[in-house]
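**Student:** Quick one: sequence plus predicted model below, questions after.
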Amino acid sequence: MPAHLPAPPAITPDWALFLDVDGTLLDFADAPGDVLVQPELIDVLAVLHGRLDGALALVSGRTLVQLDELFAPLHLPAAGLHGLERRDDGHISRDARPPALDGVLAAARSLAAKFPGARIEDKGVAVALHWRGAPAAEEPLREFASSALIDLPGYHLQPGNNVLELRPDGAHKGEAVVDLLALPPFKGRRPVFVGDDLTDEHAFTAVASHGGFGVLVGPRQPTAARYALHDPAAVRAWLEEGLSLA
């Protein structure tokens, strides 16, 4: 982890805890569907959610459906697709899917088929192009995504860890966190966001502006986070230690 960043303090009962998923709670896999969720982690999240009076949320690039499948039987407060999907107090809101995205998705899959290991993920209102399992596909997929923007007004490219997303303008993880902080059970608490990717920097800045702090997972620099943990295993251990909070 960055040498200049210390480990985060122990979790306290006054926090609002926001957690990224891939690369933070879970170790990466070549395909998003291949990640491993340990039952012990689900138990830890369930207990922490209760001890924080419900002020624990997942904030992820995955869809809410995917999050619920991964962490079943938990249905935690969550923001999916970097904030394009929201769930609070049982209510789910989603943006509409533009018709042009179907053609872009089909063309992306045709291109990825030329690179075994490359993956195209349909996220409803967004499309993710993954090359973790096929490094040679990175440049062709990047070029394709840039050209696809012509057919998708109001969309932009969101880079991530071995992935590039075509996604609507306007929403990001920082905005999702700020929206949740205006609602119970998060309102009035000290916000803490834990994440690993560039997409988490908006959230690090947001929690800092509301009296909280960010925790970076991994060595990436620069960052707006105040603390750091080495990897997802260290995050899981830190969360488990938080079960002893008063």
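**Tutor:** Cool, the structure landed.

**Student:** C-alpha from now on. contacts and neighbour counts both.
**Tutor:** OK.

**Student:** what comes into contact with stretch 7-21?
**Tutor:** Residues outside stretch 7-21 that contact it (CA atoms under 8 Å, 6 or more residues apart in numbering) are 25, 51-52, 55-60, 177, 186, 189-196, 200, 215, 227-229, 238-239, 241-242, 245-246.

**Student:** one more time with 7 Å, if that's ok
**Tutor:** 51-52, 55-60, 186, 189-195, 215, 227-229, 242, 245-246 (CA atoms under 7 Å, 6 or more residues apart in numbering).

**Student:** just checking, which of the residues you listed belong to helices?
**Tutor:** Here DSSP state H is the test, and the contacts of stretch 7-21 give residue 51 as lying in helices.

**Student:** Please flag which of the contacts of stretch 7-21 sit within strands.
**Tutor:** With DSSP state E as the criterion, strands contain 56-59, 190-195, 215, 227-229 from among the contacts of stretch 7-21.

**Student:** Tell me who's in contact with residue 60.
**Tutor:** Shown in contact with residue 60 (CA under 7 Å, 6+ apart): 20-21, 79-82.

**Student:** hmm, 6 Å instead?
**Tutor:** For residue 60, the contact set (CA atoms under 6 Å, 6 or more residues apart in numbering) comprises 20-21, 80, 82.

**Student:** Dump the residues you listed to TSV, plus distance to residue 124.
**Tutor:** Rendered in TSV, the data for those read as follows (distance: CA to CA, whole Å):
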residue	distance to residue 124
20	20
21	19
80	11
82	13
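
**Student:** quick one: which two of the residues you listed are the most distant?
**Tutor:** Greatest spacing in the contacts of residue 60, by CA to CA: 21 and 82 (11.2 Å).

**Student:** before we move on, back to that, just the buried subset of the contacts of stretch 7-21, please.
**Tutor:** 51-52, 55-60, 186, 189-195, 215, 227-229, 242 (16 or more other CA atoms under 10 Å).

**Student:** nearest to residue 43, of the ones in strands among the contacts of stretch 7-21?
**Tutor:** The nearest member of the ones in strands among the contacts of stretch 7-21 to residue 43, counting by CA to CA, is residue 56 at 13.5 Å.

**Student:** before we move on, what SS does the nearest residue to that closest one once chain neighbours are set aside have?
**Tutor:** Of all residues not flanking residue 56 in the chain, residue 17 sits nearest, at 4.7 Å (CA to CA, 6 or more residues apart in numbering). Classification of residue 17 using DSSP: H, G, I helix; E, B strand; the rest coil returns strand.

**Student:** this is the other structure I want to compare:
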Amino acid sequence: MSLNEGDRSPPPPRDDWALFLDVDGTLTAHVARADAVVLEDRVRHVLMRLQDRLGGALALVTGRSLAALDALMRPHVPAHAACLHGVQQRPSAPDSRFPPVASTWVEEAVSLADRYPGALVEAHGPCLYLHWRAAPAAAGAMTAFARRFATGVPSHRLHIGRHGIEIRPDGMDKGMAIADFMRCAPFAGRVPVFAGDDPADEPGFVAVNALGGISVRVGEERRDSAARFRLRNPQEVLHWLAEEARGADRQGERK
């Protein structure tokens, strides 16, 4: 990739796309606590219009649990979603394939977070998330805990982000989730397009690139990213997606 290639704006939409979207940092700005995120109604409207235009070939691909995603999206719960980086998928692949994180590890992580006001631990079945966006002083202690966890539970991997660490079963990532969707209707045979904002989205970029698709990084420029296009923030993402939705509206007017 050339030095400037990953800083281009993505191309205009096409009706043969299979669209995959991260949520936090892509459709809405990051906040200190994920449970405090509020999704704007206009985002829901745009997503509904896109789903219609693409014949249902739209999926949200997120680190959130399915329950947390549905709570954020209501009343328009997405028909297709990959949550916990693919551990949970709708309409299939329940997370019962993986045992939950042992309660002793969860209790230790929660006890650690309690020492740093603003730090947060989320336990979702086989996944454990450590957040320190609102408590930067917790970064060292939480990182040390996560590395000890990885040594004690070799079936899991650490995915280190800017403000936290995600611990999830080895072999599951957003790229694999996208590949799963691309093998099935209504996604099969379409051009995959994925937009995401952080290191956990890199496997998704790699996957759509390998399938001849379009990878879009949201946020600051990063030369080590596999994404071939970039938008600066969720506002630019919404403008880009709204162009697609307007295309759906124009199609409806012609019918």
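**Tutor:** That came in fine, so what should we check first? Values in this document were obtained by computation on a predicted structure and should not be read as measured data.

**Student:** measure the aligned residue in structure 1 for residue 227 of structure 2 to residue 215 of structure 1 for me?
**Tutor:** Aligning on TM-score structural alignment places residue 227 of structure 2 opposite residue 225 in structure 1. Residue 225 of structure 1 sits 5 Å away from residue 215 of structure 1, going by CA to CA, to the nearest Å.

**Student:** likewise residue 116 of structure 1?
**Tutor:** According to CA to CA, residue 116 of structure 1 and residue 215 of structure 1 sit 35 Å apart.

**Student:** do the same with residue 104 of structure 1
**Tutor:** Distance of residue 104 of structure 1 to residue 215 of structure 1, given as CA to CA: 35 Å.

**Student:** cool, residue 154 of structure 1 as well?
**Tutor:** Counting by CA to CA, the gap from residue 154 of structure 1 to residue 215 of structure 1 is 31 Å.

**Student:** Excluding chain neighbours, what is closest to residue 178 of structure 1?
**Tutor:** Residue 178 of structure 1's closest residue in space is residue 206 (CA to CA, 6+ apart), at 6.7 Å.

**Student:** got it, and residue 26 of structure 1?
**Tutor:** Here the residue nearest residue 26 of structure 1, using CA to CA, 6+ apart, is residue 232, at 5.9 Å.

**Student:** count of neighbours near residue 14 of structure 2?
**Tutor:** When neighbours are defined as other CA atoms under 10 Å, residue 14 of structure 2 has 12 of them.

**Student:** what's the answer for residue 94 of structure 1, then?
**Tutor:** Count around residue 94 of structure 1 with other CA under 10 Å applied: 16.

**Student:** Could you find the counterpart of it in structure 2?
**Tutor:** Taking TM-score structural alignment, the alignment pairs residue 94 of structure 1 with residue 95 from structure 2.

**Student:** Could you pull up the residues touching that match?
**Tutor:** 87-88.

**Student:** how close does it get to residue 37 of structure 2?
**Tutor:** According to CA to CA, residue 95 of structure 2 and residue 37 of structure 2 sit 24 Å apart.

**Student:** Please apply the same query to residue 213 of structure 2.
**Tutor:** Residue 213 of structure 2 is 30 Å from residue 37 of structure 2, by CA to CA.

**Student:** Stretch 141-150 of structure 2 against structure 1, how far on average?
**Tutor:** Following superposition, stretch 141-150 of structure 2 is found to deviate from structure 1 by 0.8 Å on average (mean CA distance after the TM-score superposition for structure 1).

**Student:** What are the buried residues along that stretch?
**Tutor:** For stretch 141-150 of structure 2, using 16+ other CA under 10 Å, the buried residues are 142-143, 145-146, 149.

**Student:** is it true that residue 204 of structure 2 touches residue 174?
**Tutor:** Yes: using CA atoms under 6 Å, residue 204 of structure 2 is in contact with residue 174, at 5.0 Å.

**Student:** higher neighbour count, these two?
**Tutor:** residue 204 (31 against 28).

**Student:** before we move on, what SS does that one have?
**Tutor:** Classification of residue 204 of structure 2 by three-state DSSP places it in helix.

**Student:** which SSE is the alignment partner in structure 2 of residue 128 of structure 1 in?
**Tutor:** By TM-score structural alignment, residue 128 of structure 1 lines up with residue 129 in structure 2. According to DSSP states H and E, residue 129 of structure 2 maps onto strand 127-131.

**Student:** if we can go back for a sec, got the contact list for the closest residue to the match of residue 227 of structure 2 other than its chain neighbours?
**Tutor:** Of all residues not flanking residue 225 of structure 1 in the chain, residue 214 sits nearest, at 4.2 Å (CA to CA, 6+ apart). Residues in contact with residue 214 of structure 1 (CA under 6 Å, 6+ apart) are 192-194, 204, 225-226.

**Student:** Among the buried residues of stretch 141-150 of structure 2, pick out the one closest to residue 222 of structure 2, please.
**Tutor:** Closest approach to residue 222 of structure 2 among the buried residues of stretch 141-150 of structure 2 (CA to CA): residue 143, at 23.1 Å.

**Student:** follow-up on the earlier one: give me the subset of the contacts of residue 60 of structure 1 that lies in strands.
**Tutor:** Using DSSP E, the contacts of residue 60 of structure 1 in strands are residue 80.

**Student:** out of the contacts of residue 60 of structure 1, who has the most neighbours?
**Tutor:** Neighbour max across the contacts of residue 60 of structure 1 (other CA under 10 Å) = residue 20, 28 neighbours.

**Student:** Need the counterpart of it in structure 2.
**Tutor:** Match for residue 20 of structure 1 (TM-score structural alignment): residue 22.

**Student:** And the helix or strand where residue 176 of structure 2 lies, what does it pack against?
**Tutor:** Here residue 176 of structure 2 sits within helix 174-182, counting by DSSP H and E. Counting contacts by 3 or more CA pairs under 6 Å, 6 or more residues apart in numbering; DSSP states H and E, helix 174-182 of structure 2 packs against helix 202-210.
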